[in-house]
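*Asks:* just to be clear, the model below is a prediction. Sequence and coordinates:
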Amino acid sequence: MKHIDVKVVMVAAVSSGQGKTTCTAALARKLVKLGRRVRVFKCGPDFIDPMLLERATGAPVRTLDLWMVGPDQCRSQLAQAAQEADVILIEGVMGLYDGTPSSADVARTFGVPVLAVIDASAMAQTAGAIVMGLRDYGPVEMAGVIANRVASDNHGKMVAASLRDVPLFATMPRQQVSLPERHLGLVVPGEIHNLDALLDQLADQLIFDEATWEALAPVRIEIPPAPAAESMPATLQGRTIAIARDAAFMFLYPANLDLLRALGAELTFFSPLADEPVPAAAHAVYLPGGYPELHAQTLSEAATWRASIRAAHAAGLPIVAECGGMMALADTLTDQQDNEWPMAGLLPGAVAMQPRLAGLGPQGLPTADGVLRGHTFHYSKLTTTVAPAAHTIKHPSAIQGEAWYRVGSLTASYFHAYYPSNPAAAAALFMRRHG
């Protein structure tokens, strides 16, 4: 089998909050500025980090997840990236060993060494003990360390000395600038003023040992033979799917769009925030997640949008609403300032933001075509008299997960589906039901 040798590292940490995304973005931008062709992946379900990392490199960021995406598709995506890049960075999720499967599982499955990000702001030599623990617990191959939030050159030297046989690839000072955050994680790129300048500044702040990086052994990525003619059935041939896409609705896996197109659908986009109606040519509507709670007043005043989605529902067009998309179709939405706003009113009930996380983790939706995999992550709760048509199943606990509602032609849930995990089930969501 053909193969390509390419530098690949898993950028991981002991926990969330260590600065993985900031350091991954800074390293990616630094390598791009050094003339490298860089591709970045995100390990585990996520929407916001990939958008920011895409801005750092200018190349699409896809998801690697052994359960949701599956090993074969992960391997195929890595093979494609290896043919286009000199460097592949994989940003981990949570802590290195958190989750089932974990970032460490991904690293071991594909023979990828780990580049550990350590928040060194409140430690010095103990950094070495943490790195040894991260390396030996799994174990994983430890490529090296990025020491984040380093106070001085001397502080960096103490950290480096503590690492023993593990190289210190880079240090990042206590940042005068950093990527801003909010309740679902980092702020989305469109809301960050001068994001490209910020990424350049982060890259310049990263004190990077290029010689140590060049000494890093490449990873051998197997390139599978070209597949036979595509066998994907054109289930959605001739159907136009209208997809909401703006600052309120942007949590969408690029792979979902690829899958819908592969099934034959034509995709068109519109903005409820701009009070645009559902396009007249649409045979179905897709409302992905996002931040409707930040734009609740604008959505409540978007009379054209609200009338058009009600008309689409009355006409029996399949409407698929995920998380934020579902929130915008309830009767009311109460934001974080306790202001209640009228929404489109297709799903009877009220949505209210909560101070704490209300749902998190990988889940699967049982369907007539098998399980459709995905995840959930939300800070709001829906109170409704509608009885769920089904529930997702949490992975790996197998206990009941999110409610999945049907109201006429509307299907709605907090569940974010990853369509390539079950193309037939995904296609069925956008087909009219009979009877």
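*Replies:* Here it is on my side, so go on.
*Asks:* okay, CA-based contacts and neighbour counts for the rest of this
*Replies:* Fine.
*Asks:* and G361, how many neighbours does it have?
*Replies:* Using other CA atoms under 10 Å, G361 has 17 other residues around it.
*Asks:* kindly report the same for Q73.
*Replies:* 17.
*Asks:* please apply the same query to P362.
*Replies:* Residues lying near P362 (other CA under 10 Å) number 25.
*Asks:* relative to R55, how far out is it?
*Replies:* From P362 across to R55, the span is 26 Å (CA to CA, to the nearest Å).
*Asks:* I319 now?
*Replies:* The gap separating I319 from R55 is 31 Å, by CA to CA.
*Asks:* what does I207 give?
*Replies:* As judged by CA to CA, I207 and R55 stand 21 Å apart.
*Asks:* pasting the second one now:
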Amino acid sequence: MSDVIILGAGIVGVSTGIHLLRRGRSVTLVDKNAPGRETSFGNAGIIQREGVRPHAFPRDLAMLMQVGLHLSTAARYEPLALPRLAPALLRYWWESSPEHYRKVVQSYAPLIARSIVTHADLMAQAGPDAEALVSKSGWLLAFRSDKGLRREAEKAREDALQFGISHRVVEWAELKQMEPALKGGLAGAIHWTDPWTVRDPGALVTEYFKLFERLGGTFVSGAANGLEQDAAGWATTVNGVRYTGKQAVVALGPWAPDVLEKLGYRLPLFVKRGYHMHYDTTKGAKLNTLVLDPEVGFALAPMARGIRLTTGAEFAARDAAPTPIQLDKAEKAARELLDLGERLDAQPWKGARPCTPDMMPIIGKAPRHEGLYAGIGHAHHGFTLGPATAELLAQSMTGEATAIDIKPFGMERFLGR
């Protein structure tokens, strides 16, 4: 028997295992895939210290019309999935109202503030191979329109005053000096200087996993057959073998409902799917810093494998067949900015971001069962918040005072409604 069973070896599960091992707990980590090969693998690689404002549901009519008519690259939906998604999306829209959203930001900002410090902590212990994956030069939120740039600059000034987030407004002439390979079509950018970027997110999770193993953690490869509570705590069966623990953590991202619903927790979780593709470049083009184009809806990130193009959100069933329509649109727009060469992947990578209607993750104890915990629902910020979530879970599970108040992230907010 272990002290703790963790289901899910993404960045949340691996990091939680590390924090518990540091506190003297024995840990068994279970996943059907290699650590960090799912949602933790296929993102833009930003540790988003500036991301105090989670992605709200669009409320302006023009954007809603673009999405509704499938004209948007930033977001699209699968019509057949809408009936099942409708209740969660309706609440997502409601929680995105100005009044509700202000409260969300106030609760969310302290969590985001733990992102850099908790990643830095794990990187330092994981060693030089982990730290070598990281750039600390920030990233660029680039705008094609001057109106968009000025509007975002005003928001950035407000966030600097309220949350202490550093940034610079970079006009086109300076942006061209920073990134000579950009071809034009941009008014300028917000240079967020506090965040870090990672040139291979999956590799960073692998380095964290190596630390997990060095600390004495046990990894079990295989699909867990749910969770069962018994007199000793919790048990799961993998490939016919029963594993037990005094406590259990569900860190399965978009697959969490497969376990939690059997235990009576019907949470309004939904997914935003996303795609990425790697590219070579032509004409000697090189990108030094990640560039995100919010007006079209894609990011270009310099990665170990090449330039990674990531898409916006696709509202669809978690396990539905890939429909990389957004990727094709984003690629066309990206080629206007940078001389991309051939695609380097045989097929687009597809992942599912686990989301909650109020844009905040679920972190902490499950209220109806002793010894059951969850760290799920991080949406666009799972890679950013994995170590911060792990810190809070481990503190809560071992009776320590938590680094920040975790009550706003409790599962209770979605139950009994």
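*Replies:* Perfect, I can see it now. Every value quoted in this text rests on a predicted model; they were computed, and no experiment measured them.
*Asks:* care to give me the TM-score?
*Replies:* After superposition, the two chains reach a TM-score (TM-score structural alignment, normalised by the length of structure 2) of 0.23; 163 aligned residues with a CA RMSD of 7.2 Å.
*Asks:* still on that earlier bit, so which of I319 and R55 of structure 1 has more stuff around it?
*Replies:* Under the criterion of other CA under 10 Å, the comparison of I319 of structure 1 against R55 puts I319 first, with 29 against 18.
*Asks:* separation between R150 of structure 2 and M178 of structure 2?
*Replies:* 20 Å.
*Asks:* neighbour count winner among these two?
*Replies:* Shown here are R150 of structure 2 and M178; by other CA under 10 Å, R150 has more neighbours (17 against 14).
*Asks:* for that one, what are its contacts?
*Replies:* Under the criterion of CA atoms under 8 Å, 6 or more residues apart in numbering, R150 of structure 2 has no neighbours.
*Asks:* which helix or strand contains it?
*Replies:* helix 146-163 (DSSP states H and E).
*Asks:* got it, and T332 of structure 1?
*Replies:* strand 330-334.
*Asks:* next helix or strand past that strand?
*Replies:* Remark: after strand 330-334 of structure 1, the chain's next helix or strand is strand 340-342, criterion DSSP H and E.
*Asks:* next, the angle from the helix or strand just after that following strand to strand 330-334.
*Replies:* The helix or strand immediately downstream of strand 340-342 of structure 1 is strand 347-353, counting by DSSP H and E. Interaxial angle, strand 347-353 of structure 1 versus strand 330-334 (axes from the mean of the first three to the mean of the last three CA atoms, to 10 degrees): 10 degrees.
*Asks:* what is strand 347-353 of structure 1 packed up against?
*Replies:* Applying 3 or more CA pairs under 8 Å, 6 or more residues apart in numbering; DSSP states H and E, one finds that strand 347-353 of structure 1 contacts strand 330-334, strand 380-383.
*Asks:* buried stuff in the last one?
*Replies:* By that I understand strand 380-383 of structure 1. Buried residues in strand 380-383 of structure 1, counted by 16 or more other CA atoms under 10 Å: 380-382.
*Asks:* dump those residues into a markdown table; add distance to I221 of structure 1 as well.
*Replies:* Putting the buried residues of strand 380-383 of structure 1 into a markdown table (distance: CA to CA, whole Å) gives the following:
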| residue | distance to I221 of structure 1 |
| --- | --- |
| S380 | 42 |
| K381 | 44 |
| L382 | 45 |
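*Asks:* what's the closest of these to G156 of structure 1?
*Replies:* Of all those, G156 of structure 1 sits closest to S380, with 41.7 Å by CA to CA.
*Asks:* surely the closest one touches T334?
*Replies:* No - counting by CA atoms under 8 Å, S380 of structure 1 does not reach T334; the two are 9.1 Å apart.
*Asks:* joint contacts of these two?
*Replies:* 351-353.
*Asks:* can you put those residues in a markdown table and add distance to F270 of structure 1 and neighbour count?
*Replies:* A markdown table is the format used below for the shared contacts of S380 and T334 of structure 1 (distance: CA to CA, whole Å; neighbours: other CA atoms under 10 Å):
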| residue | distance to F270 of structure 1 | neighbour count |
| --- | --- | --- |
| V351 | 23 | 24 |
| A352 | 26 | 20 |
| M353 | 25 | 19 |
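*Asks:* between those residues, which is closest to L134 of structure 1?
*Replies:* Nearest member of the shared contacts of S380 and T334 of structure 1 to L134 of structure 1, counting by CA to CA, is M353, at 36.2 Å.
*Asks:* if we can go back for a sec, of the helices and strands packed on strand 347-353 of structure 1, which approaches I90 of structure 1 most closely?
*Replies:* Per CA to CA, nearest to I90 of structure 1 of those: strand 380-383, 29.9 Å.
*Asks:* what helix or strand does Y243 of structure 2 sit in?
*Replies:* strand 241-250.
*Asks:* got the buried residues for that strand?
*Replies:* Buried residues in strand 241-250 of structure 2, counted by 16+ other CA under 10 Å: 243-250.
*Asks:* gap between I47 of structure 2 and A388 of structure 2?
*Replies:* 11 Å.
*Asks:* try Y373 of structure 2
*Replies:* For Y373 of structure 2, the distance to A388 of structure 2 equals 15 Å [CA to CA].
*Asks:* ok, now A301 of structure 2?
*Replies:* Distance, A301 of structure 2 to A388 of structure 2, using CA to CA: 23 Å.
*Asks:* check R168 of structure 2 too.
*Replies:* Distance, R168 of structure 2 to A388 of structure 2, by CA to CA: 26 Å.
*Asks:* then K350 of structure 2?
*Replies:* K350 of structure 2 is 25 Å from A388 of structure 2, by CA to CA.
*Asks:* if you count what's nearby, which of those two comes out ahead?
*Replies:* Set K350 of structure 2 next to A388 and count neighbours by other CA under 10 Å: A388 wins out with 25 against 19.
*Asks:* ok, that one touching T118?
*Replies:* Yes - look at A388 of structure 2 against T118 with CA under 8 Å: they come within range, at 5.6 Å.
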